[in-house]
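# sequence first, predicted coordinates after that:
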Amino acid sequence: MSTENNKIESKMSTENNKMESKMSTEQEIINMLLFKNKELENQLEGIQHRNKELEKQVESSKMTIKRLTLEASKLGKAISVGLGDNDLNNVCQLKEDIKILKENLEHFSIIRPAKDFDIIKNRAENLLKQYKCTIFINDEHYKSLLQAAIQRYILESAIKYIEDCFSNPEHLVYSELEAQIVRNTDTLLNVMGVFAKSREGSDDVTPTLPIKLRQLIYSVLDNRGFNPIASPEGTIEHPFISRIQEVLIHMANMFRIVIEPTKMKSFDDTAIKLARDIIKIFFFRLKVQEQMAGPPVWFEYNDRVNPDLMEGAFDPGHCQDAVVQICTFPLICINLENDEKRKILSKANVHIKRLSI
């Protein structure tokens, strides 16, 4: 019995030892897992911290990109001298407005039908001689050339008159503010041009600044120059526009007497529009272009017809034996002397004659 008990106790002791060993091993595994878990938690915290740092860097980068984009946009606007499609001064819109000016000028110079107008013949003949138009096929041809000569005289004289008012301080009573802006702009552009060439440095803005300044200032003049004047009592027509209106009507009526009263009202309205459009196109809008057009080119009597530069009632393919009889609207062109870079804003309008005539 005692031997049997000893065996049982020994067996139980052995089992207990095995269980304790097993429990010790399991505890070691648990401890190892807890340690690994702590390591992973520490790694996770590190990753989360780095993620926050990266998020801050991303936000900082976004702000930097936004700032640089804004600065690049501002710089692009500062150095860009091109005109967008929606800009009223882009080439396509300018060409269309020149076309309208031609049509209004032609309407303003009419001397037909005979029931509505009397021609002042001595002045008419002197005007035609001035432009060397002395040979006429018939009476209709005579009136056509006279109307063309009146149209030429009105536009050419109006441009000269406006130039004189801008350049002569004695005439500033009618155009003081706008004329001062024009003169001061010319002075500023000249000074900035000298500055850009004579001072060392490298940037994108300075070389284009004179062009950009010119475009901005003349664009403002085009938008508001010689517009009706605001006052507490209301708006009144700009006195310079009214003065040019008077000059235009006087020039046209030097050669004709308007019999039909309703025509006179139409001419008064057209003269106002002509006055404003002549100023804005020839003195403001041409200077808004990146590259300015040269002076208007008036082709003279007996100049060879060039369909690349002229238009009128002739077939461009059959004008080899034709010459100019009178030019009614000048050529407006950029880089006239350079065939490759030439850009025509408006062809000259001409009446032609065949060399056999």
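On my side now, so go ahead.
# make it CA atoms for all contacts and neighbour counts henceforth
OK.
# report all helices and strands that the helix or strand Asn42 falls within contacts.
Secondary structure assigned from DSSP states H and E places Asn42 in helix 2-79. Other helices and strands packing on helix 2-79, by 3 or more CA pairs under 8 Å, 6 or more residues apart in numbering; DSSP states H and E, are helix 209-224.
# for the very next helix or strand once past the helix it packs on, name the packing helices and strands.
Remark: after helix 209-224, the chain's next helix or strand is strand 229-231, criterion DSSP H and E. For strand 229-231, the helices and strands in contact under the criterion 3+ CA pairs under 8 Å, 6+ apart are strand 234-236.
# below is structure B, check it against A:
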Amino acid sequence: MKEVDYIVVGCGLASIAFCEQLRAHKKSFMVYDNNSQKSSIVAAGLYNPVILKRFSEVWKAKEQLDIALPVYKKIEVDLNIKIDHKLQLLRRFASVEEQNLWFSAADKPKLEPFLSTDLIKNTNTCIDAPFGFGEVLHAGRLDTVTLIEAYKNYIKTIGAFKEIEFEYHKLQINAADIQYEDIKAKHIVFAEGFGVKNNPFFNHIPLNGTKGEVLTVKAPKLKLNFAIKSSVFIIPLGNDLYTVGSTYNWEDKSNKPTSEAKNELIKKLKTFIKCKFDIVSHVAGIRPTVKDRRPLVGKHPQHNNLYVLNGLGTRGVMIAPYIADKLFKFIEAKEALDNEIDIRRFN
């Protein structure tokens, strides 16, 4: 029987962020993951502190970035990888009215640090942007694929990863600990994304999966070294490759890419890109979204050693380290969770 402080189920952004809390505080752990959830892998990885459709602040944007960026920097150093790519992010204006709305938003105290007041003119002949761009400050792209692959390899080397399906019926819950097969732990944290719908301990939480699909395209003539948000995002990856996304489907709960979403992305991309591009890949995943657009964090109503870390939605790169920090302090230091992230708000 091997004894650890924590069992963690899932190995996406939420799980990795929580494991980093455990590593920082010298807590032992075992991670279980079967690669069934794809939302972290297919995510574009863009982090930005502004809702660009309405020119409004992302919930707790500064607090999230202040916690997230040092976490990713530490992972880069510890694992000798590059995952955090600073990236200029431009919002394409569709009209003079949008320009005016942007500058009005930039005067608001919470948005002033994140919105540049310089109007950027378009100089790329492959882009249609007669009204120019506004620049979002403190944005970037996290390479989620490299992060997850490298992190799994790392925790394998320290004997803290089992790449198998977690079978809930095998979990034995005691007053002071829990036991799963040959592992005994003080606590278990479920960070499974949309997979929590199959979890008998937390399938009551109101998680609404939202399917998202993204394309990778190759456009040799585009020569874009910044990201653009218009009717879709286009994000440079290097070597003339770009991520294009994303779609939103509230009905389909499969990870299978669809021709409808592909055609939608192509149609929207062609509204502002005027050069030829070829589709290299097309992937889909289910985002763990919540109706009030806040994470789902907290303790099981009956079992004091079962916890959930979920509901990252479309901004997992920013939110994951923030809520992992909150959950760790809740468990280890008995610090109360904010009502707006605590699962008890839905009781």
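Everything's here; your move. What you see is a predicted model, and the numbers here were worked out from it, not measured in a lab.
# can you pull the TM-score for these?
Superposed pair, TM-score by TM-score structural alignment, normalised by the length of the second structure: 0.24. Supporting alignment: 160 aligned residues with a CA RMSD of 7.6 Å.
# tell me the angle of the helix holding Asn42 of the first structure relative to helix 209-224?
Orientation of helix 2-79 of the first structure against helix 209-224 (axes from the mean of the first three to the mean of the last three CA atoms, to 10 degrees) gives an angle of 70 degrees.
# would you mark the buried spots in the following helix or strand past helix 2-79 of the first structure?
Sequence-wise, the next helix or strand downstream of helix 2-79 of the first structure (DSSP H and E) is helix 91-108. Buried residues in helix 91-108 of the first structure, counted by 16 or more other CA atoms under 10 Å: Val91, Leu94, Lys95, Asp97, Ile98, Leu101, Lys102, Asn104, Leu105, Glu106, Phe108.
# ok, now stretch 141-157 of the first structure?
Quick answer for stretch 141-157 of the first structure (16+ other CA under 10 Å): 142-156.
# narrow the residues you listed to those in helices?
Secondary structure assignment by DSSP state H places 142-156 of those in helices.
# what's the closest of these to Ala275 of the first structure?
Set against Ala275 of the first structure, the nearest of those by CA to CA is Leu155 (9.9 Å).
# how far away is that closest one from Glu103 of the first structure?
Counting by CA to CA, to the nearest Å, the gap from Leu155 of the first structure to Glu103 of the first structure is 13 Å.
# swap in Phe267 of the first structure?
13 Å.
# as CSV, the buried residues of helix 91-108 of the first structure with distance to Ser346 of the first structure would be great.
Listed next are the buried residues of helix 91-108 of the first structure as CSV, based on distance: CA to CA, whole Å:
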residue, distance to Ser346 of the first structure
Val91, 10
Leu94, 9
Lys95, 6
Asp97, 10
Ile98, 7
Leu101, 11
Lys102, 10
Asn104, 15
Leu105, 15
Glu106, 15
Phe108, 20
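# out of the residues you listed, what pair is the most spread apart?
Among the buried residues of helix 91-108 of the first structure, Val91 and Phe108 lie farthest apart (CA to CA), at 25.5 Å.
# circling back: which among the ones in helices among the buried residues of stretch 141-157 of the first structure gets closest to Lys273 of the first structure?
Nearest to Lys273 of the first structure among those, with distances taken as CA to CA, is Leu155, at 13.2 Å.
# contacting residues around that closest one?
Leu105, Phe329 (CA atoms under 8 Å, 6 or more residues apart in numbering).
# any idea what sits nearest Phe267 of the first structure, other than its immediate chain neighbours?
Distance criterion CA to CA, 6 or more residues apart in numbering; nearest residue to Phe267 of the first structure, sequence neighbours excluded, is Phe108 at 6.1 Å.
# give the contact list for the one you found.
Applying CA under 8 Å, 6+ apart, the residues near Phe108 of the first structure are Gln151, Ala252, Phe267, Thr270, Ala271.
# tell me what the helix or strand hosting Thr185 of the first structure is packed against?
Using DSSP H and E, Thr185 of the first structure falls within helix 176-198. Helix 176-198 of the first structure sits against helix 139-167, helix 209-224, with contacts defined as 3+ CA pairs under 8 Å, 6+ apart.
# distance to Lys7 of the first structure added to these, as a markdown table?
Listed next are those as a markdown table, based on distance: least, CA to CA, whole Å:
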| stretch | distance to Lys7 of the first structure |
| --- | --- |
| helix 139-167 | 132 |
| helix 209-224 | 110 |
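# who wins for proximity to Ile8 of the first structure among those?
The nearest among these, by CA to CA, is helix 209-224 at 108.6 Å.
# what's the angle between the closest one and helix 176-198?
Using the same axes, to 10 degrees: helix 209-224 of the first structure against helix 176-198 is 170 degrees.
# report the buried residues of helix 209-224 of the first structure.
Per 16+ other CA under 10 Å, helix 209-224 of the first structure contains these buried residues: Leu209, Pro210, Ile211, Lys212, Leu213, Arg214, Gln215, Ile217, Tyr218, Ser219, Leu221, Asp222.
# how about the first one, nearest residue that isn't a chain neighbour?
Setting aside the residues directly before and after it, Leu209 of the first structure is nearest to Ile79 in space (CA to CA, 6+ apart), at 7.2 Å.
# touching, the one you found and Ile211? I think so.
No - Ile79 of the first structure lies out of contact with Ile211 (CA atoms under 8 Å); the separation is 9.0 Å.
# show me where the stretch 151-300 of the second structure has its strands.
Secondary structure of the stretch 151-300 of the second structure (DSSP state E, counting those that start in this stretch): strands at 161-162, 171-173, 178-180, 183-190, 207-218, 227-229, 233-238, 241-245, 278-290, 296-299.
# with distance to Ile266 of the second structure added, can I get the ones you listed in TSV?
Below are the strands of the stretch 151-300 of the second structure laid out as TSV (distance: least, CA to CA, whole Å):
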stretch	distance to Ile266 of the second structure
strand 161-162	39
strand 171-173	46
strand 178-180	47
strand 183-190	36
strand 207-218	9
strand 227-229	15
strand 233-238	11
strand 241-245	9
strand 278-290	9
strand 296-299	34
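# what would these look like in JSON lines with mean neighbour count and distance to Glu63 of the second structure?
Shown next, in JSON lines, are those (neighbours: other CA atoms under 10 Å; distance: least, CA to CA, whole Å):
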{"stretch": "strand 161-162", "mean neighbour count": "18", "distance to Glu63 of the second structure": "30"}
{"stretch": "strand 171-173", "mean neighbour count": "14", "distance to Glu63 of the second structure": "35"}
{"stretch": "strand 178-180", "mean neighbour count": "19", "distance to Glu63 of the second structure": "33"}
{"stretch": "strand 183-190", "mean neighbour count": "21", "distance to Glu63 of the second structure": "23"}
{"stretch": "strand 207-218", "mean neighbour count": "23", "distance to Glu63 of the second structure": "24"}
{"stretch": "strand 227-229", "mean neighbour count": "21", "distance to Glu63 of the second structure": "23"}
{"stretch": "strand 233-238", "mean neighbour count": "21", "distance to Glu63 of the second structure": "24"}
{"stretch": "strand 241-245", "mean neighbour count": "24", "distance to Glu63 of the second structure": "26"}
{"stretch": "strand 278-290", "mean neighbour count": "20", "distance to Glu63 of the second structure": "20"}
{"stretch": "strand 296-299", "mean neighbour count": "23", "distance to Glu63 of the second structure": "17"}
